[in-house]
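Undergrad: missing the sequence, but the structure's below:
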């Protein structure tokens, strides 16, 4: 179970969640993922292991919750002044971030998330922001952008020996823009 969004903002629940998330991130930076345990996280966060089990259920659900939280964007997508430029900047950054080792681990952890579709909603929001900047242009749908940009990027990162080349990504953007 993932911590509920409707709990008191800034209250004890938010502080516990922040402390546990911080502990997970620090431990994953310092140790092999396979060696990180709930008791280690609890000790680092200053909570009992039962607090973690009660809120998240198990380690994989906790790791998924942390990964989903890390996937939330810190800022709006880059505004380059053109739809094509914005899509290129977004797609290149997405490729770079997700093909890194932390990005790969994040994607694997998110697969255990009890909130399917959350990642698509994050990506949809970012891409909708880009599309909305250019109301006078004929823009592809957000679903088309996810299918032609994000899906092949993720598939190649997770299931191929090499991620998409930037040139291939640019070709996919051109395909997406042919509406």
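TA: Nice, I can see it. Since the structure is predicted, the reported quantities are computational estimates derived from the model, not experimental observations.
Undergrad: Could you use CA atoms for every contact and neighbour count after this?
TA: Fine.
Undergrad: ok, and for the helix or strand where residue 29 lies, which residues are buried?
TA: Assigned by DSSP states H and E, residue 29 belongs to helix 12-30. Within helix 12-30, the residues that count as buried by 16 or more other C-alpha atoms under 10 Å are 13-14, 16-17, 19-24, 27-28.
Undergrad: what's the closest of the residues you listed to residue 124?
TA: In terms of C-alpha to C-alpha, no member of the buried residues of helix 12-30 lies closer to residue 124 than residue 21, at 24.6 Å.
Undergrad: That closest one reaches residue 66, doesn't it?
TA: Yes: between residue 21 and residue 66 a contact is recorded at 5.8 Å, counting by C-alpha atoms under 8 Å.
Undergrad: circling back to that earlier point, using JSON lines, lay out the buried residues of helix 12-30 together with distance to residue 82.
TA: Converted to JSON lines, those look like this (distance: C-alpha to C-alpha, whole Å):
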{"residue": "13", "distance to residue 82": "42"}
{"residue": "14", "distance to residue 82": "39"}
{"residue": "16", "distance to residue 82": "42"}
{"residue": "17", "distance to residue 82": "39"}
{"residue": "19", "distance to residue 82": "40"}
{"residue": "20", "distance to residue 82": "41"}
{"residue": "21", "distance to residue 82": "37"}
{"residue": "22", "distance to residue 82": "37"}
{"residue": "23", "distance to residue 82": "40"}
{"residue": "24", "distance to residue 82": "39"}
{"residue": "27", "distance to residue 82": "41"}
{"residue": "28", "distance to residue 82": "38"}
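Undergrad: what about versus this one:
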């Protein structure tokens, strides 16, 4: 059974620590200057969209830093359609992997087979959850394995091996073409499911 709380594999905590540290450093270095999201994002090496997604406003971020409060991990957003869910989820994945902290974490995990399989487990379970929502909406659920190949694999390759920046237009094209694929509902006949190889830290399957 899919887990009810999907952790992003440690990226969330590392990114929040980097953002909090950036705010603290900038406050000390520039006590008389008004901080901006752009300044904080640049120091923390994260996209500004990551800060807005997690804290909504600069004021909320500053309040959380002041109280040393960290946001809990959340389930992938429910937009009302699978295409909307996948678009938002992929955008968040790309933002996290493109950030300095998230990028460094996944590169570390690539050198450790068990850690890499744990990271793969988080992405796979997110997609299991998103596909599971389809039944309640009357949408035909695709195979999570197909989405891993059509959405996650090209993003990982382009970011970590080609050193590319992933544009929003490219993300939208990936989602659109994945959902248009005639094989999206079909399991692989000659390849084992990723679920049989990933590792879940709490033992849930």
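TA: Received, thanks. If you're wondering where the values come from, they're calculated on a predicted model, not measured in any experiment.
Undergrad: Next, the TM-score between them, please.
TA: The TM-score (TM-score structural alignment, normalised by the length of structure 1) is 0.57; 113 aligned residues with a C-alpha RMSD of 2.4 Å.
Undergrad: Centre of the chain to the helix holding residue 29 of structure 1, how far?
TA: Offset of helix 12-30 of structure 1 from its chain centre (C-alpha atoms, centre = their mean, to the nearest Å): 17 Å.
Undergrad: other SSEs contacting that helix?
TA: Contacts defined by 3 or more C-alpha pairs under 8 Å, 6 or more residues apart in numbering; DSSP states H and E place helix 12-30 of structure 1 against helix 38-45, helix 59-71.
Undergrad: for structure 1, what spans make up the helices?
TA: With DSSP state H as the criterion, structure 1 has helices at 12-30, 38-45, 49-56, 59-71, 83-99, 101-110, 118-132, 142-145, 151-159, 166-177.
Undergrad: which of those helices is buried the deepest?
TA: Of all the helices of structure 1, helix 59-71 has the most neighbours on average by mean count of other C-alpha atoms under 10 Å, namely a mean of 20.
Undergrad: tell me the angle it makes with helix 12-30.
TA: Between helix 59-71 of structure 1 and helix 12-30, the angle comes out at 90 degrees (axes from the mean of the first three to the mean of the last three C-alpha atoms, to 10 degrees).
Undergrad: Run through who's touching helix 59-71 of structure 1.
TA: With contact meaning C-alpha atoms under 8 Å, 6 or more residues apart in numbering, helix 59-71 of structure 1 is reached by 1-2, 21, 24-25, 37-38, 52-53, 56, 106-107, 109-114, 118-119, 122.
Undergrad: now do 10 Å
TA: Helix 59-71 of structure 1 has contacts (C-alpha atoms under 10 Å, 6 or more residues apart in numbering) with 1-3, 17-18, 20-22, 24-25, 28, 33, 36-38, 41, 52-53, 55-56, 98, 102-103, 105-115, 118-119, 122-123.
Undergrad: related to what we said a few turns ago, reformat the helices and strands packed on helix 12-30 of structure 1 as TSV; add distance to residue 155 of structure 1.
TA: Converted to TSV, the helices and strands packed on helix 12-30 of structure 1 look like this (distance: least, C-alpha to C-alpha, whole Å):
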stretch	distance to residue 155 of structure 1
helix 38-45	30
helix 59-71	17
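Undergrad: Nearest to residue 173 of structure 1 among those helices would be which one?
TA: helix 59-71 (22.1 Å).
Undergrad: Pick out the residue nearest the middle of structure 1.
TA: With distances taken as C-alpha atoms, centre = their mean, residue 71 lies nearest the centre of structure 1, 2.6 Å away.
Undergrad: mind checking how far it is from residue 172 of structure 1?
TA: 23 Å (C-alpha to C-alpha, to the nearest Å).
Undergrad: swap in residue 146 of structure 1?
TA: Distance, residue 146 of structure 1 to residue 172 of structure 1, using C-alpha to C-alpha: 11 Å.
Undergrad: Now for these two: what residues contact both?
TA: Residues touching both residue 146 of structure 1 and residue 172 (C-alpha under 10 Å, 6+ apart) are residue 152.
Undergrad: Give me the range in structure 1 that the stretch of helix or strand residue 60 of structure 2 belongs to lines up against.
TA: In this assignment (DSSP H and E), residue 60 of structure 2 forms part of helix 58-66. Mapped onto structure 1 using TM-score structural alignment, helix 58-66 of structure 2 covers no residues at all.
Undergrad: Tell me the buried residues in that helix?
TA: Result for helix 58-66 of structure 2 [16+ other C-alpha under 10 Å]: buried residues 61-62, 65.
Undergrad: Before I go, just wanted to say thanks for your time.
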